[in-house]
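*Asks:* Predicted model and sequence follow; I will ask about them next.
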Amino acid sequence: MKKITKIIPNIFTLLNLFFGCISIIFLQSKLFEYSAIFTTFSLIFDFLDGFISRSMKIENKFGKELDSLADMVSFGLVPSIIVFLLFQNMNGNQKIIPFIEWSSFLITIFSAWRLAKFNITYYMDKKNYGLTTPVNTIFFTSLSIIMKKYIPSNNINIIIKKMIFSPIIMFFIIFFSCYFLITKIPMISFNFYGISWKKNKKRYLFLLMSLLLLLTLHMIAIPCIIILYMITSIYFHRFNRKKLH
């Protein structure tokens, strides 16, 4: 029975990998919405494998390595393919910068770097450094759906779309994404310490702002919330450093 219990998290990890592969298949046909659905399944099973491991107090080196390999496909390769396809949609056959779309695979490279680093350092330091690969994937997945579905095709929005989804802007988004994947800046943890406002002030404020964004911007709120998360984390990191000095 113990042996069966130990493999349950690994089954969820493999399901994460399986749905990541299906997501890639849909991306080949530029079906971003269907890809997003299966990426969501990957995210769910990625959460469940860790949750069950912690709940059952299962420590498995094999499972940890398997999890990283699954994440490389679902949250390392998938966002790179999304960005590669977004680059192709931006200019059609006209390329402002030759081969700029290949820069999208920097996300895969830096995701691999982060996952390898995480495997080495996680048990030594449990702080939540940088942007996780699943959150990074949510960011780029939401961008793909926004570009395709959630910006109405009127003159003003077409101009905004061209500005935001331009090759140069996307290149800088890739650069910052890669930086935050491997940065040592501690991100806000959502482990609540009771229900006290004083002890959880920054968490409550962030959740409140996120809720307001979701109610007003809907799907467009998702990348905004992730950017807000990074900015808020940097602010509190600098604020805490000033207090120490």
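*Replies:* Alright, I've got the coordinates.

*Asks:* only C-alpha atoms for contact and neighbour calcs from this point on.
*Replies:* Fine.

*Asks:* where along this protein do the helices fall?
*Replies:* Taking DSSP state H as the test, the helices found in the chain are 2-28, 32-55, 61-71, 78-91, 106-121, 133-145, 155-164, 167-182, 201-217, 221-244.

*Asks:* The ones you listed into a markdown table, with extra columns for distance to Phe190?
*Replies:* As requested, the helices of the chain are exported to a markdown table (distance: least, CA to CA, whole Å):
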| stretch | distance to Phe190 |
| --- | --- |
| helix 2-28 | 22 |
| helix 32-55 | 14 |
| helix 61-71 | 21 |
| helix 78-91 | 24 |
| helix 106-121 | 19 |
| helix 133-145 | 14 |
| helix 155-164 | 30 |
| helix 167-182 | 18 |
| helix 201-217 | 7 |
| helix 221-244 | 11 |
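
*Asks:* The structure to be compared is supplied as follows:
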Amino acid sequence: MSIKSQIPNSITLLNLFSGCIAVVYAAEAQYELAFFFVALGIFFDFFDGFFARLFHVQSELGLQLDSLADMVTSGVTPGLVMYQFLRSLPMEGVLAPYLPYVGFVITLGACFRLANFNIDTRQTDSFIGLPTPGNALFILSIPLVVLEQDFGWIASFLTQPWVLILISLLSAYVMNAEIPLFSLKIKNFSMQKHALPLGFMVGSAILLVLLGYLGVIIVILAYILSSLFTQLKVKN
């Protein structure tokens, strides 16, 4: 194997390493650090495929490594964060001790999506269902919005156990739903072809600066809605 062929795989392993660190911080309920290392892992995930295409070294091994790394960074971590956050909230009733485990439905949904992605030939230039990295950032932003305490009624809404359970279930569904979403991965340097994702990323950056972690939640929701709107325009 050439050194060039191992560069994308090495970047993928950095994604996995970041995910492992994120899991540790999630287990300790240090949500901000968990978010940082998930975001770092997603950064590496963005570029492993880019360099594989740039160097023309795409491989089946790289595809499998990518999904295994994403499973930790964008599958196990958000499920654990939701479990920890639910467990920290006051709940009553005989089922209260068991309800936090619903958070791991997110992990199950991510696992199913990643396995299905590897065998779905339709998802080459676009996605069907919300990609696991976007879902992970959405989930990890929830406790951070609450801790920021800058958005009173939103924070109050996001500390309702039934809301979090519903979000967990919807999260697993949206990752695997037949919803066409445009890809944010840049495969070449064509500005015309990538105008939509580039414009979306610029707008997202502005929202993140203005709204912080709440901006992450809005960006992910906007990503889903804008993709649906684009698809409706194409059909009409």
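*Replies:* That came through, no problem. Note that this is a predicted model, so its numbers are computed, not measured.

*Asks:* Now the helices of the first structure in TSV, please, with extra columns for distance to Ile100 of the first structure and mean neighbour count.
*Replies:* TSV is the format used below for the helices of the first structure (distance: least, CA to CA, whole Å; neighbours: other CA atoms under 10 Å):
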stretch	distance to Ile100 of the first structure	mean neighbour count
helix 2-28	19	19
helix 32-55	21	19
helix 61-71	25	18
helix 78-91	8	21
helix 106-121	11	18
helix 133-145	17	21
helix 155-164	16	12
helix 167-182	8	18
helix 201-217	30	14
helix 221-244	22	15
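
*Asks:* Of those, which is nearest Ile188 of the first structure?
*Replies:* Among the helices of the first structure, helix 221-244 comes nearest to Ile188 of the first structure, with 5.4 Å by CA to CA.

*Asks:* residues in contact with that closest one?
*Replies:* For helix 221-244 of the first structure, the external contacting residues (CA atoms under 8 Å, 6 or more residues apart in numbering) are 131, 135, 138-140, 142-143, 185-188, 206, 210, 213-214.

*Asks:* Farthest-apart pair in those residues, please.
*Replies:* Farthest pair in the contacts of helix 221-244 of the first structure (CA to CA) is Ile185 and Leu214. Separation: 26.0 Å.

*Asks:* Distance check, Met230 of the first structure against Leu207 of the first structure.
*Replies:* Using CA to CA, to the nearest Å, we find Met230 of the first structure at a distance of 13 Å from Leu207 of the first structure.

*Asks:* who touches Val76 of the second structure in this structure?
*Replies:* With contact set as CA under 8 Å, 6+ apart, Val76 of the second structure has these partners: Val23, Phe104, Thr107.

*Asks:* switch to 7 Å and redo it
*Replies:* Thr107 (CA atoms under 7 Å, 6 or more residues apart in numbering).

*Asks:* What's the match for Ser171 of the second structure in the first structure?
*Replies:* Using TM-score structural alignment, the partner of Ser171 of the second structure in the first structure is Ser177.

*Asks:* Pull the number of nearby residues for the counterpart of Gln149 of the second structure in the first structure.
*Replies:* Under the alignment (TM-score structural alignment), Gln149 of the second structure maps onto Ile151 of the first structure. By the criterion of other CA atoms under 10 Å, Ile151 of the first structure has 14 neighbours.

*Asks:* ok, now how distant is the closest residue to Ile151 of the first structure other than its chain neighbours from Gly76 of the first structure?
*Replies:* Nearest non-adjacent residue to Ile151 of the first structure, counting by CA to CA, 6 or more residues apart in numbering: Asn157, 6.5 Å away. For Asn157 of the first structure, the distance to Gly76 of the first structure (CA to CA) stands at 30 Å.

*Asks:* can you check Gln94 of the first structure too?
*Replies:* Distance, Gln94 of the first structure to Gly76 of the first structure, by CA to CA: 28 Å.
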